[in-house]
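# From the sequence below, what's the structure:
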Amino acid sequence: MQVDLFDYHLPESLIAQTPLADRTASRLLTLNKQTGEIGHHMFEELENYLQAGDVLVLNDTRVIPARLFGVKADTGAKVEILLLKQLEGDRWEALVRPGKKVKTGATIHFGGQPESAEATGTKPLLTATVEAEGEMGSRTLHFQYEGIFNELLDRLGSMPLPPYIKEQLPEKERYQTVYAKHEGSAAAPTAGLHFTKQYLHRLEQKGVQLAYVTLHVGLGTFRPVSAEKIEEHEMHEEYYEVSQETADLVNEAKRKGGRVIAVGTTSSRTLETAATEEGILQAGRGWTGIFIYPGYRFRIVDALLTNFHLPKSTLLMLISALAGREQILKAYHEAVEREYRFFSFGDAMFIY
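Model prediction:
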């Protein structure tokens, strides 16, 4: 299947640059995957599409301030890195810019020094050595420091907003879900940004059950589909966890005829990774490189709350697998015509 089949025209003016003051104030496009019926609502009307016995599955990953700015120890040249995945201990996979100038063996210093540490005699707060080079500018970095790494990251790092967002984020917590818990993501599971604690409580009062999975968003979110055919694209692996509590809750709901509604493509990929062929969700943890595109048979996910995705992206392919490519592109065309806000800080879509 050709990647170009998942392209659509999006005016740049529709890319949301800042989050709304009220998380629940977004618009909501609904798509019935059986009939193709499209509806236009406000996000708070989502509860009208949910019912007692449904399970809402949310990704409770927490974004780390993964963007760091440093200098090369030998030249003082400025370097930007984006932490993607903790490998083990103090070794991380990261994207590095400019990648051509940061080779294996290079040392990078972080801590605000204007020049190289050798030139100034100052001791950096954080030092990284490049151990290996990967594809698309990725590097394996080994960090050296004194103290606690996460505290240094909070002090030195900034939120890794996607490249299409040009505005500064007024507060870091606005790029976190209200239920974010386990640190490790290089990007937010943005479908969850629409919820407040009060709104989730309202859904629970209605009889909707909340369940949590963890998937730390990594390189797959930033990596474009470079192949001409989607079957040739290889997904980057990301770490996930499914608790026994969540597995039991989901399986019981399925047994009783309730729906499993994934909040975001990351929750969807986690659920489908941990599912058996018979549609049983299994507790566990590990790495997933699952790539969902049209032709895939969903084993767990019945409905999906998501944001609007980039043209020709793996995320657009995933939702097309759930609702059909032509229906998705028709809905997107309508969203563009009605000037919905797109991407991370944009409006929401409910596929049911």
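# Only C-alpha atoms from now on, for both contacts and neighbour counts.
Fine.
# got the contact list for the residue nearest in space to the middle of the chain?
For the chain, the residue nearest the mean C-alpha position is P189 (4.0 Å; Cα atoms, centre = their mean). For P189, the contacting residues are N59, T61, T177, V217, G264, T265, T266, by Cα atoms under 8 Å, 6 or more residues apart in numbering.
# Disregarding flanking residues, what is the spatial nearest neighbour of the fourth one?
Read that as V217. Spatial nearest neighbour of V217, excluding adjacent residues (Cα to Cα, 6 or more residues apart in numbering): S185 at 4.8 Å.
# Looks like that neighbour contacts L84 (just checking).
Yes: proximity of S185 to L84 meets the contact threshold set by Cα atoms under 8 Å, at 7.3 Å.
# S313 against H233, yeah?
No: the criterion here is Cα under 8 Å, and S313 misses it with H233 at 10.8 Å.
# So the two - more neighbours on which side?
S313 (20 against 15; other Cα atoms under 10 Å).
# Against R223, how distant is that one?
For S313, the distance to R223 equals 9 Å [Cα to Cα, to the nearest Å].
# cool, and T273?
Separation of T273 from R223 (Cα to Cα): 20 Å.
# and this one, so I can compare the two:
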Amino acid sequence: MPGGGSVRLREEYSRGRLWTATVDIGGSVVGYLRAYGQPIRYGYVPRPWPLSHYQTVFATEPGSAEMPSAARPFSDRVVTRLVAAGVQFAPVLLHTGVASPEAHERPYPERFVVPETTARLVTQARSGGGRVIAVGTTAVRALETAATAAGVVTATSGWTELVVTPDRGVRAVDGLLTGFHEPRASHLDLLETVAGRPLLDRMYTEALESRYLWHEFGDVNLILP
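Here you go, the predicted structure:
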């Protein structure tokens, strides 16, 4: 590895794609990646972009393997205008794993934090008749992990293995902003849970016919039931 680091692959984590490994780099993984790492880049992106282009306006703590891309269109100006219009923001943290191309694998455990303030704001919004709109599937997974069966969100942190499916339903989220996902990605189960299958099919038909781009620098759409 660059800079004298080494990695020993130990066993396959997912078939043909991800491995568990022992890392020896003489320091922190975050520091090493900051010096030598490169963001995952999709085929339609014509050239490398600096790491800063993959960090959203909400980012405060490094740890994701890929950018939570639904927040990519947000800027300081957009957030200010939304706040001025009465929209409240409540932060969550979920360190996204390697999501694409996902060959219909179940998403693996990801580290998350739902702070006390966020739990209180979400619960108040729902009890007061407001809507909770998650920015990305990552935010849905974090909030739904912290929600009770009655939809009450409590401050929670740790590792989540939750998979949101239509059979389970959603308890804390009323809609979400998200990009488009691969045909076999488990994200589609989550989107179907929120939107229903007929609307989801219409969305993807429109996206394909209009040649929308996928992934980090593609388009984001608002899904409401």
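# Any chance you could compute the TM-score here?
The pair, once superposed, lands on a TM-score of 0.90 when counted by TM-score structural alignment, normalised by the length of structure 2; 223 aligned residues with a Cα RMSD of 2.0 Å.
# hang on, the earlier thing: any shared contact partners between S313 and H233 of structure 1?
Common neighbours of S313 of structure 1 and H233 (criterion: Cα under 8 Å, 6+ apart): V225.
# Include distance to R341 of structure 1, neighbour count and secondary structure when you put the contacts of P189 of structure 1 into TSV, please.
Converted to TSV, those look like this (distance: Cα to Cα, whole Å; neighbours: other Cα atoms under 10 Å; DSSP: H, G, I helix; E, B strand; the rest coil):
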residue	distance to R341 of structure 1	neighbour count	secondary structure
N59	22	32	strand
T61	24	28	strand
T177	19	25	coil
V217	22	24	coil
G264	17	25	coil
T265	18	23	helix
T266	20	27	helix
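# Can you tell me which of those is closest to P124 of structure 1?
V217 (28.6 Å; Cα to Cα).
# and the closest one, what does it touch?
In this structure, V217 of structure 1 makes contact with L84, G184, S185, A186, A187, A188, P189, E238, Y239, T266, judged by Cα under 8 Å, 6+ apart.
# I'd like to check what contacts the strand ranked longest in structure 2. Which residues are they?
Taking DSSP state E as the criterion, structure 2 has its longest strand at strand 6-14. Strand 6-14 of structure 2 is contacted from outside by M1, L18, W19, T20, A21, T22, V23, D24, I25, E105, using Cα under 8 Å, 6+ apart.
# For those residues, which single residue is the most surrounded?
Counting by other Cα under 10 Å, top hit in the contacts of strand 6-14 of structure 2: I25 with 16 neighbours.
# Which residue in structure 1 aligns with it?
Using TM-score structural alignment, the equivalent of I25 of structure 2 in structure 1 is Y145.
# Verify the contact between that match and L125 for me.
Yes: contact criterion Cα under 8 Å: Y145 of structure 1 and L125 qualify, at 6.3 Å.
# which stretches of the stretch 101-250 of structure 1 form helices?
117-120, 149-156, 197-205, 219-222, 244-255 (DSSP state H, counting those that start in this stretch).
# what's around the residue lying closest to H109 of structure 1 once chain neighbours are set aside, how many residues?
In space, and not counting its chain neighbours, H109 of structure 1 is closest to T127: 4.6 Å by Cα to Cα, 6+ apart. Applying other Cα under 10 Å, we find 21 residues neighbouring T127 of structure 1.
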